[in-house]
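*Asks:* sequence and predicted structure below; questions after.
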Amino acid sequence: MRRFLDVLYSAAGGVAALSILAICLLVSAQVGLNILARIGGPALSFTIPSYADFAGFALAAASFLAMAYTLRAGAHIRVNLLVSRLPERGQWIAEILSLALGAGIIGYATWFSVLLLAESWHYGDTSPGMIPVPLWIPQLSMVVGLGLLTVALVDTLIQSIRNRAPVVIDFGSE
């Protein structure tokens, strides 16, 4: 199970990285078309339809799909001012409490994201751009990303309880 989850988190991180690459390519292509229009005039004026919408959808995918991978890599921004001064047992308790609270909050957000996706599907909501995209498609990356983050938080919580020591808090790398 450990290997499966690690592969799943890495795959989501890989898709997030590809989403960022897609944003770079899309925006660069549109900038190139804008330069062409400036040089060539109105006859060479082209635009990528709904490119801003697609860049936004890719940004949402990158943001949500990267969260579980980032958590498991220990790369989330943490404020360790208080926790670093606690004894190791206090650090462990703080980690358990924050992981449990985080899993509850993110689980709640995941549930309501699923409801939002179902509502978009039911009503056939589409994006308002030149190319109408069914909104459930970009919302799916949010649901998957939040679901994976919930799993990663519970996974890390279980690992911390089994180890009887913090697994996320690492003050040596900061």
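*Replies:* All right, it came through fine.
*Asks:* contacts, neighbours, all on C-alpha from now
*Replies:* Noted.
*Asks:* what about Gly14, how many neighbours?
*Replies:* Counted by other Cα atoms under 10 Å, the residues lying close to Gly14 total 16.
*Asks:* got the residue ranges for the helices in the chain?
*Replies:* For the chain, applying DSSP state H gives helices covering 2-40, 51-72, 88-123, 136-163.
*Asks:* for the longest one, packing partners?
*Replies:* Contacting helix 2-40 under the criterion 3 or more Cα pairs under 8 Å, 6 or more residues apart in numbering; DSSP states H and E are the following elements: helix 51-72.
*Asks:* which one of the helices of the chain lies closest to Gly129?
*Replies:* Of all those, helix 51-72 sits nearest to Gly129, with 6.8 Å by Cα to Cα.
*Asks:* which strands or helices does the closest one pack on?
*Replies:* Applying 3+ Cα pairs under 8 Å, 6+ apart, we find helix 51-72 packed against helix 2-40, helix 136-163.
*Asks:* and the angle for it with helix 2-40?
*Replies:* Compare the direction of helix 51-72 with that of helix 2-40 by axes from the mean of the first three to the mean of the last three Cα atoms, to 10 degrees and you get 150 degrees.
*Asks:* against Leu8, how distant is the closest residue to Pro138 other than its chain neighbours?
*Replies:* The shortest distance from Pro138 to any non-neighbouring residue, by Cα to Cα, 6 or more residues apart in numbering, is to Phe57 (5.6 Å). For Phe57, the distance to Leu8 equals 21 Å [Cα to Cα, to the nearest Å].
*Asks:* again with Leu101
*Replies:* From Leu101 across to Leu8, the span is 23 Å (Cα to Cα).
*Asks:* look up the closest residue to Ala100, ignoring the ones flanking it.
*Replies:* Leu157 (6.8 Å).
*Asks:* here comes the other one, which I'd like you to weigh against the first:
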Amino acid sequence: MRRTLDFIYRAAGALAAFFILAIVALVAAQVLLNLADKVSAALVGRGIGLTIPSYSDFTGFFLAASSFLALAYTLRAGGHIRVTLLTGRLPESAQRIAEIIVVGIALCMSAYATFYVVLLVEESLVFGDRSSGMVSVPLWIPQLPVAVGLVILTIALADELIGLLRGRKASWDGKGDNLLSE
């Protein structure tokens, strides 16, 4: 089970990286098209109007996808910002209790958000909601990676909570089963 979960977290992280690269490629392509338009305007006195339709919409969709798909991997790799100013001063047993409580609260919040985002995707699909850009995209398409990312985060938080309750160290403290330690 551990290998399967870690594979899911890594796959979601890799997919997030793909979306980041897609943003870079799309923005670079639009910058090059803008440059070609400026060169054309300088040479012949008139731009040729090259543009990628709805590129800003697509980069926004890709940013949301990459952000949410990266959440579980980042949690397991210890990349989330944690405030240890207080917990670092607690005895080890109190730190453990605090971590269990915080992960439990995070799990509840993530499960709540996951439930409603999945409902949003379903609603967008049922009602045929579409984006309002030049390229009208069914909204369930960009919403789906957000929902998948939240589902995987919820699984990762449940995984973390179960591990903490079983006595395992937190994955983010460098002594647990961190994704980057393999």
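*Replies:* Cool, the structure landed. Note that the structure is a prediction, hence the values are computed from the model and not measured.
*Asks:* still on that earlier bit, any chance of the helices of structure 1 in CSV with distance to Phe171 of structure 1 as columns?
*Replies:* Converted to CSV, the helices of structure 1 look like this (distance: least, Cα to Cα, whole Å):
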stretch, distance to Phe171 of structure 1
helix 2-40, 23
helix 51-72, 15
helix 88-123, 11
helix 136-163, 16
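*Asks:* between the ones you listed, which one is nearest to Leu82 of structure 1?
*Replies:* helix 88-123 (9.4 Å).
*Asks:* now do the contacts for the residue nearest the centre of structure 2.
*Replies:* Nearest to the geometric centre of structure 2 sits Phe68, at 1.9 Å (Cα atoms, centre = their mean). Phe68 of structure 2 makes contact with Ala16, Pro145, Val146, Ala147, Val148, Gly149, Leu150, according to Cα atoms under 8 Å, 6 or more residues apart in numbering.
*Asks:* ok, the closest residue to Tyr9 of structure 2 other than its chain neighbours to Trp172 of structure 2 distance?
*Replies:* Excluding its sequence neighbours, the residue lying closest to Tyr9 of structure 2 (Cα to Cα, 6+ apart) is Tyr73, at 4.9 Å. According to Cα to Cα, Tyr73 of structure 2 and Trp172 of structure 2 sit 11 Å apart.
*Asks:* who has more neighbours out of the two?
*Replies:* Neighbours per residue, other Cα under 10 Å: of Tyr73 of structure 2 and Trp172, the larger number sits with Tyr73, 29 against 20.
*Asks:* pretty sure the more buried one contacts Ala16?
*Replies:* No. Applying Cα atoms under 8 Å, one finds Tyr73 of structure 2 not in contact with Ala16, separated by 9.5 Å.
*Asks:* hmm, back to that, list the contacts for the alignment partner in structure 1 of the residue nearest to Tyr9 of structure 2?
*Replies:* Using TM-score structural alignment, the equivalent of Tyr73 of structure 2 in structure 1 is Tyr69. Residues in contact with Tyr69 of structure 1 (Cα under 8 Å, 6+ apart) are Tyr9, Ser10, Ala12, Gly13.
*Asks:* can you rerun that using 6 Å?
*Replies:* Tyr9, Ser10, Gly13 (Cα atoms under 6 Å, 6 or more residues apart in numbering).
*Asks:* count the residues that sit near the residue nearest to Leu36 of structure 1 when sequence neighbours are not counted.
*Replies:* Excluding the flanking residues, the one nearest Leu36 of structure 1 by Cα to Cα, 6+ apart is Leu44, at 6.4 Å. For Leu44 of structure 1, the tally of surrounding residues (other Cα under 10 Å) stands at 14.
*Asks:* now stretch 18-36 of structure 1: which residue numbers in structure 2?
*Replies:* Using TM-score structural alignment, the residues of structure 2 aligned to stretch 18-36 of structure 1 are 18-36.
*Asks:* that stretch: average distance to aligned residues in structure 1?
*Replies:* Overlaying structure 1 shows stretch 18-36 of structure 2 at a mean distance of 0.5 Å from the equivalent residues (mean Cα distance after the TM-score superposition for structure 1).
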